[in-house]
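# sequence first, predicted model second:
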Amino acid sequence: MRVGLMTREYPPYVYGGAGVHVEYLSRELARLIEVEVHAWGAAPVDQPVTPNLDVHFEQPWDAISNGTDAKFKGALEALSLNLLQNLKLDQLDVVHTHTWYVSMAGFLAKKLYGIPFVLTTHSLEPLRAWKAEQLGSGYALSSWMERTAILDADAIIAVSNGTKADIQRAYPDVDASKIHVIYNGIDLQQYQYDASTDRLQQFGVDTAKPYVLFVGRITRQKGVTHLVDAVKYLPAGTQVVLCAGAPDTPEIAAEIRQKVEAARADGANIVWIENMVTKEDAIQLYSHCAVFCCPSVYEPFGIINLEAMACGAPVVASATGGILEVVIDGTGANSDEATGYLVPFVQDPTTSFPTEPDQFSRDLATKITALLDDPALAKRMGRLAASASKTTSRGPRSPSKR
């Protein structure tokens, strides 16, 4: 058996949860069968050699990348990459795609080579209307690529029960029997508490003070602007560490910079790590934070919460999507098992954004403050989070059991 994994992200070019997922999936599959990974980027000079694992990198067509600055360029680049990824797939028995960036690679492989096509959806374009800010009119193309592929896939993997429900809502023509829920997982040999603090000091984090941590891309989806807006409602001087880079657009980069500078002018203690950090850096940041905050407005699974929990961090996260199946809420009936707090908010049906953003920021601040004011509670939740992650990474309990 030889499977082809199609992905935009693969080490060293990982910036989100889908890349983390494919990294681990390819490694574990290669213990059992032959695996080809087809990824986006320049081939690294020092790509490690792993038995049964062949990694191929492709660049989008230069005529597109250097031929226009229009926002739709990203969607055209993705389509060109999908075509390139289909040149030599005759040895594959199954093709498996991850995210819309490569969904058409699977669709075309099925048509050209007659091989079964599996699609894992890490997010859904119809539920990410803000992508039009990044892709412009290319959002119509990314949506078409995803829809065409998901309707033709032989099997669809949803990363949570919430995502399965979203697929059925966004694409009612999909045969429900084709949808299988398989939760994301992480390597618990890597993600665990690290007592060292040298990397924190290099980043300018004051290790003598508790800090609230955010790790993620600068994108509407991850809700980092709502956390920055929440800073003014936190206890004075609270140290907030934003490990936030890879902005979707220059506009959102400028927006978050303006918000951070305005908050600092009002006395906020914000440490902003703008570059994408290494896995080792992230583990150390998770290990020593007083609270990890995930204010996402849309999150099919939220692997970032699993990473933080495995390192012993209590979590304050938005009550949406797959997060409901990962974080055990301290305000619910199972407070004795709680790994953090979930913060509900009313979502706009089109954008998923909070209809009352200031209230959402206030509510985030309230839950964060509750843990900052009660270190014993925070530590207990952190211990439970580390324990729960060992179960969660094998498959969370359904939210109805929480």
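Yep, that arrived. Residues are numbered from 1 along each chain as shown.
# only C-alpha atoms for contact and neighbour calcs from this point on.
Noted.
# state the distance from residue 391 to residue 325.
For residue 391, the distance to residue 325 (Cα to Cα, to the nearest Å) stands at 12 Å.
# how many neighbours does the closest residue in space to residue 329 that isn't next to it in sequence have?
The shortest distance from residue 329 to any non-neighbouring residue, by Cα to Cα, 6 or more residues apart in numbering, is to residue 341 (4.7 Å). Residue 341 has 26 neighbours, counted by other Cα atoms under 10 Å.
# how far does the helix or strand hosting residue 341 sit from its chain's centre?
Using DSSP states H and E, residue 341 sits in strand 340-343. Offset of strand 340-343 from its chain centre (Cα atoms, centre = their mean, to the nearest Å): 18 Å.
# neighbours of the closest residue to residue 317 other than its chain neighbours, how many?
What sits nearest to residue 317 in space, not counting adjacent residues and going by Cα to Cα, 6+ apart, is residue 294, at 4.5 Å. Using other Cα under 10 Å, residue 294 has 27 neighbouring residues.
# ok, now which ones touch residue 294?
Residues near residue 294 by Cα atoms under 8 Å, 6 or more residues apart in numbering: 214, 215, 222, 223, 305, 315, 316, 317, 318.
# second structure for comparison follows:
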Amino acid sequence: MRVGLLTREYPPDVYGGAGVHVEFLARELRTLTDLDVHCWGEGAAGGVVRHRSWSSLDGANDALRTFSVDLAMAAAVEGRELVHSHTWYANLAGHFGKLLYGIPHIMTAHSLEPLRPWKAEQLGGGYALSSWAERTAIEAADTVVAVSGAMREDILTCYPALDPAKVRVVHNGIDTALYQPDHGTDVLERLGIDTARPYVLFVGRITRQKGVPHLLRAVRDIDPAVQVVLCAGAPDTPEIDREFRDLFQELSGVRQGLYWIPQMLPRPDVVQLLTHAAVFVCPSVYEPLGIVNLEAMACGTAVVASRVGGIPEVVEDGVTGVLVPVEENFEAGLALALDSVLADPQGARRMGEAGRERAVREFGWDAVARRTVQLYEEVLKPG
């Protein structure tokens, strides 16, 4: 089975959950299919072909640059039996490949443009183009993969013209060999984190979606003896970057033990940070699933997360963590939930152990890949 996997992110350029998903899915698919990966960048090696936007569009709106990459990807997938695209950055390439070569297009929806109106702040008029690209591709795709049951509901709500039978749920996964407890302390010591004091950890991009400003306001009110570590970078816009910096500076004036790590850390460093955190926090206001919660659970750490999207399908409230409603008093709810976990280290340890067990039992990438290949076989041999 000759498959073309289409994505913006691919190692070493992975900055979000969709990139993590593609990285590990591709690793497993290589043992099950004849796989070519098409991603952003330059060069080709080892079944990975990288495409860059047209130089004539340097400085143009990101959506236009994306479309030029999509055209290059579509041209390059000739000879594939099936294309599988991830995120709006590659969906149009999959759609073009379907039309041009008469092959099936499967797309995985990691998020939905209609549910991310703040993207207009980032893309300007390009948000209308990204929304058009997603709608065009999703409504014509042979199969749409939702990464959670909640995501499936969102897809059918946003795109009512879509046949519900075409929307299938395949959860994200986690490599529990890479993400497992690391009880060393060298990374913490190098970063200057006090190993004798508990800390709350956030790992994610500085975006409206990830809810970082909510977190910065919430941690004002948690136990002042607790440290707060923010692995937060890649701001979507100058505006959200300034807001984050202002809130961080303000928070620095009222509490000690506040750490901001703006650079992307190597995975082993993140694993050690996750392992030693007293609690991991995910304050997202929109999250189809949230791989980072699985990463924390696999490292044996209790999670406090917002009750949105697919997060409740990962974090079991009261068992592997605490879920916080976002509808009202979200920031106060985050603070209360964090304090409740921090005040009960034994309970937090039990949550962490339960989270590790759940991650191993239910979210292995080998199972995700086998389910994905089953979908490939279904669209290649309908009926």
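Structure received. Here the structure is a predicted model, which is why all the values come from computation and not from measurement.
# TM-score for this pair?
TM-score for the superposed chains, counting by TM-score structural alignment, normalised by the length of structure 2: 0.93, backed by 366 aligned residues with a Cα RMSD of 1.4 Å.
# before we move on, back to that, in structure 2, what stretch matches the strand holding residue 341 of structure 1?
Here strand 340-343 of structure 1 aligns to structure 2 at residues 321-324, judged by TM-score structural alignment.
# residue range for stretch 187-198 of structure 1 in structure 2?
Taken onto structure 2 by TM-score structural alignment, stretch 187-198 of structure 1 occupies residues 175-186 there.
# hmm, back to that, contacts for the match of strand 340-343 of structure 1, please.
Residues from elsewhere that reach stretch 321-324 of structure 2 (Cα under 8 Å, 6+ apart): 302-307, 312, 315-317, 330, 333-334, 337, 348, 351-352, 355.
# buried ones in that stretch, by neighbour count?
Across stretch 321-324 of structure 2, burial judged by 16 or more other Cα atoms under 10 Å covers 321, 322, 323, 324.
# could these go into JSON lines alongside distance to residue 66 of structure 2?
Below are those laid out as JSON lines (distance: Cα to Cα, whole Å):
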{"residue": "321", "distance to residue 66 of structure 2": "38"}
{"residue": "322", "distance to residue 66 of structure 2": "38"}
{"residue": "323", "distance to residue 66 of structure 2": "36"}
{"residue": "324", "distance to residue 66 of structure 2": "36"}
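# from the residues you listed, which single one is nearest residue 115 of structure 2?
For those, the closest approach to residue 115 of structure 2 (Cα to Cα) belongs to residue 324, at 19.8 Å.
# for residue 44 of structure 2, see how far away the closest one is.
Taken as Cα to Cα, the span from residue 324 of structure 2 to residue 44 of structure 2 is 45 Å.
# same check on residue 113 of structure 2?
Distance from residue 113 of structure 2 to residue 44 of structure 2, by Cα to Cα: 30 Å.
# neighbour count for those two, which is higher?
Ranked by neighbour count (other Cα under 10 Å), residue 113 of structure 2 and residue 44 place residue 113 first, with 21 against 13.
# structure 1: which residue goes with that one?
By TM-score structural alignment, residue 113 of structure 2 lines up with residue 125.
# how about residue 306 of structure 2?
Residue 306 of structure 2 maps onto residue 318 in structure 1, by TM-score structural alignment.
# from memory its match sits against residue 344, does it?
Yes - checked against Cα atoms under 8 Å, the pair residue 318 of structure 1 and residue 344 is within contact range at 6.0 Å.
# can you get me a residue count around residue 111 of structure 1?
When neighbours are counted by other Cα under 10 Å, residue 111 of structure 1 comes out with 12.
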